[in-house]
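> Provided below are the primary sequence and the corresponding predicted coordinates.
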Amino acid sequence: MKGKEKIKVGITIGDLNGIGGEIILKTFEDNRMLDFCTPVIFASVKTISYLKKHFKFNLNFNGINTIDKIVHGKINVFNAWNEKYNIEFGKENLKSGELSIKSLKEAVKYLKSGDIDALVTAPINKHNIQSEEFKFPGHTDYLAQELEGNSLMFMVTDTLKVGLLTDHVPVNDVTKHISEKLIKNKLDIINLSLKQDFKVRKPKIAVLGINPHTGDNGVIGKEDDEILRPALSKIREKGMLVFGPYAADSFFGSNNYKNFDAIIASYHDQGLIPFKTLSFGNGVNFTAGLSKVRTSPDHGTAYEIAGKGEADENSFKQAVFTAIKIFKNRKEYKNLTKNPLKPKQKKI
């Protein structure tokens, strides 16, 4: 079984001065992970050797310079650069940002070509990645450009799934971005994702209001009445099972979220604060709406604990498992839609 071809999961190293390298190697130090996938880490042999020694990890890896040298049953390290970089745990610098983007660009190149099947990204620093060659606020916007699609940040566990209407947008700009077109677009993405990526036959989706108490009939803002409710009404008329808008302050505390397959929040913190509170480090950030599968852990670079051996790898491990599951589900969904089951003809 060890040598059998498995799903090839490309892994970006993230910010080298953060916890990315640690959580990646902690995940694959457990040799059983190689029964589920073949990992390809985009970094350098020198970097991974340093991390292995620093953290005293008991693992072996296969260094490669060309993608056709991937070996199934082993941890593969693709040399995305050959220069030496002295890791300074917990420090932000431009070089670390530059190398994290090199890792990302190489991985995406082979994801697009089909040489790897899915992508799992370790955390980056959104500040030190900025350059003349890379002017994106993070992974999601770059991947939306490269992977043909309208992306949606979808935070998922087995029991809770939260999508966002607006993601990395300043709070005072949120309402400027929300329109009937955006609402329809994001709900179409989340509805299809639930079907093809998570095997939900008839998704039920809840939508959280834009303003406190969904505007209280216009007393605390008119956007819910003038934009959100009319848009949801039109979407419902077309058969999608979408409900709301619900007042966000009581929606999760009342356990109402358990009645739905997914929830869509109007802005970043409205959705991510309850998600991260309820998921306890088991959450995964999945970019829905793209032509390829990409997941990541639900946390950042954690400079404050970098290099100390204290990082919890569970969210990263869940991101790997989720990427594998979604890749398989998509393949099955594609086959089913290509060859739908036909009802049996009655004999006359």
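Happy to help now that I have it.
> switch to C-alpha atoms for all contacts and neighbour counts from now on
Noted.
> which residue ranges of this structure form strands?
8-12, 38-43, 61-64, 75-79, 118-121, 152-156, 161-164, 204-208, 241-246, 262-265, 284-288, 293-297 (DSSP state E).
> with mean neighbour count and distance to Thr175 added, can I get those strands in JSON lines?
As requested, the strands of the chain are arranged in JSON lines below (neighbours: other C-alpha atoms under 10 Å; distance: least, C-alpha to C-alpha, whole Å):
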{"stretch": "strand 8-12", "mean neighbour count": "27", "distance to Thr175": "34"}
{"stretch": "strand 38-43", "mean neighbour count": "28", "distance to Thr175": "39"}
{"stretch": "strand 61-64", "mean neighbour count": "18", "distance to Thr175": "48"}
{"stretch": "strand 75-79", "mean neighbour count": "24", "distance to Thr175": "43"}
{"stretch": "strand 118-121", "mean neighbour count": "28", "distance to Thr175": "30"}
{"stretch": "strand 152-156", "mean neighbour count": "24", "distance to Thr175": "17"}
{"stretch": "strand 161-164", "mean neighbour count": "26", "distance to Thr175": "13"}
{"stretch": "strand 204-208", "mean neighbour count": "24", "distance to Thr175": "14"}
{"stretch": "strand 241-246", "mean neighbour count": "18", "distance to Thr175": "15"}
{"stretch": "strand 262-265", "mean neighbour count": "26", "distance to Thr175": "13"}
{"stretch": "strand 284-288", "mean neighbour count": "26", "distance to Thr175": "22"}
{"stretch": "strand 293-297", "mean neighbour count": "27", "distance to Thr175": "28"}
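> dropping in the other structure now:
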Amino acid sequence: MRNQSIIKVGISIGDMNGVGPEIILKTLEDKRILELFTPVIFANSKLMSFFAKHYKTKLKFNGVLKASDAVEGKINVVNVWREGVDINFGQEDKTVGSYAIKSLKAATQALIHNEVQTLVTAPIHKNSIQSDEFKFPGHTDFLAQELRGDSLMFMVSNQIRLGLLTDHVPVKDVVNHITTKSLKQKVNAIHNSLKVDFNIREPKIAVLGVNPHNGDNGVIGTEDDEIIKPALKSFVDEGKFVFGPYAADSFFGSQNYKKFDAVLAAYHDQGLIPFKTLSFGKGVNFTAGLNRIRTSPDHGTAFDIAGKGEADHSSFQEAIFTAIQLFKNRMEYIRLNKNALETQKPQEYRNNK
């Protein structure tokens, strides 16, 4: 009998001149991992064999035309393209970048059509992927367009969960992107994800201030007083446990983050520096707020070590395990809430369906 707990995990290949293929292969080397999920890599089976030979692994691949043909117990490769691709490890190459996008687009379509249940993306190079057909700064913005919901860059690990109010925005433009609307959207996305994806019934969320010392009553900026504080009061009025704003410089060193289920940082480095200090190698980038599960490792293409066999695959492995657990949590939440709604319907309605 087929094991119903086995799900298909779609894997986009990322920038093949980087460490993506290496961390994928290293993760799949342990045969026991195939008992947990069915891997479906979106790339080219001959090219995957090239990477396997280069990294001296004995992995074999099952080439398929579409993800729905994937076989349990095998490492499946959807042949997104047939032609050869010149690989030059460590080199920035827009042609290789275009194949990373072909892989991502094919994997996303398979996700949309339920041919895979989750998506784990290997790192891409933000400059190499730019073209007339793809003008997104990264995975998150592309997936926000393709999938339903309001996307949130949610960094998660065993130590901390951290969302970003603004993500890939130049520091000089950060305050222009901080509005009451965006703050409420991000907090609500975190709150909903903690309940649906992490099974936390009453989430507690901390919000960091925008300016040093939260602006010192307007001396170092007014955004905290004019935007953050009024918005946080509205959450309290709704009965949500949302607290702040907290001065970012002391929040992490004081261990204050441990009192909360998640933290919302105002901008990229304010959140990602402490997150990666606490969790590097075990952290996962989860695109929360969408109707499908997508995760990725907490690092980039690492061109400096690409092709050398030195890449640490821990974060990619953790991204796969996290994606599987998040999917199961979400399905369980949907099942329980569906059952709750059924039992609350009037008896005459249930009898006359």
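Structure received. Because the structure is predicted, anything quoted here is derived from the model rather than measured.
> and the strands of the first structure as JSON lines, adding distance to Val174 of the first structure?
Shown next, in JSON lines, are the strands of the first structure (distance: least, C-alpha to C-alpha, whole Å):
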{"stretch": "strand 8-12", "distance to Val174 of the first structure": "30"}
{"stretch": "strand 38-43", "distance to Val174 of the first structure": "35"}
{"stretch": "strand 61-64", "distance to Val174 of the first structure": "45"}
{"stretch": "strand 75-79", "distance to Val174 of the first structure": "40"}
{"stretch": "strand 118-121", "distance to Val174 of the first structure": "27"}
{"stretch": "strand 152-156", "distance to Val174 of the first structure": "15"}
{"stretch": "strand 161-164", "distance to Val174 of the first structure": "11"}
{"stretch": "strand 204-208", "distance to Val174 of the first structure": "14"}
{"stretch": "strand 241-246", "distance to Val174 of the first structure": "16"}
{"stretch": "strand 262-265", "distance to Val174 of the first structure": "11"}
{"stretch": "strand 284-288", "distance to Val174 of the first structure": "20"}
{"stretch": "strand 293-297", "distance to Val174 of the first structure": "24"}
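> and the longest helix for the second structure?
helix 314-344 (DSSP state H).
> other SSEs contacting that helix?
strand 7-12, helix 20-28, strand 118-121, helix 180-196, strand 284-290, strand 293-297 (3 or more C-alpha pairs under 8 Å, 6 or more residues apart in numbering; DSSP states H and E).
> between the strands of the first structure, which gets nearest to Ile101 of the first structure?
Closest of those to Ile101 of the first structure is strand 8-12, at 8.8 Å (criterion: C-alpha to C-alpha).
> that closest one against the second structure, how far on average?
With mean C-alpha distance after the TM-score superposition for the first structure, strand 8-12 of the first structure departs from the second structure by a mean of 0.2 Å once superposed.
> and the angle for that strand with strand 293-297?
50 degrees (axes from the mean of the first three to the mean of the last three C-alpha atoms, to 10 degrees).
> other SSEs contacting strand 8-12 of the first structure?
strand 38-43, helix 94-113, strand 118-121.
> got a markdown table for those, with distance to Asp261 of the first structure too?
Shown next, in a markdown table, are these (distance: least, C-alpha to C-alpha, whole Å):
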| stretch | distance to Asp261 of the first structure |
| --- | --- |
| strand 38-43 | 30 |
| helix 94-113 | 29 |
| strand 118-121 | 24 |
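> residue contacts, Gln145 of the first structure?
Counting by C-alpha atoms under 8 Å, 6 or more residues apart in numbering, Gln145 of the first structure makes contact with nothing.
> repeat that for Ile7 of the first structure.
Residues counted as contacts of Ile7 of the first structure (C-alpha under 8 Å, 6+ apart) are Phe36, Cys37, Thr38, Ile116, Asp117, Ala118, Ile324.
> and the furthest pair within the residues you listed?
Phe36 and Ile116 (14.4 Å).
> redo the contacts of Ile7 of the first structure as TSV? Include distance to Glu92 of the first structure.
Listed next are the contacts of Ile7 of the first structure as TSV, based on distance: C-alpha to C-alpha, whole Å:
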residue	distance to Glu92 of the first structure
Phe36	34
Cys37	32
Thr38	31
Ile116	30
Asp117	31
Ala118	28
Ile324	32
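> are any of the residues you listed buried, and which?
Phe36, Cys37, Thr38, Ile116, Asp117, Ala118, Ile324 (16 or more other C-alpha atoms under 10 Å).
> out of the helices and strands packed on strand 8-12 of the first structure, nearest to Glu146 of the first structure?
That would be helix 94-113 among these, by C-alpha to C-alpha, at 7.8 Å.
> read off where the closest one ends up in the second structure.
Using TM-score structural alignment, helix 94-113 of the first structure corresponds to residues 94-113 of the second structure.
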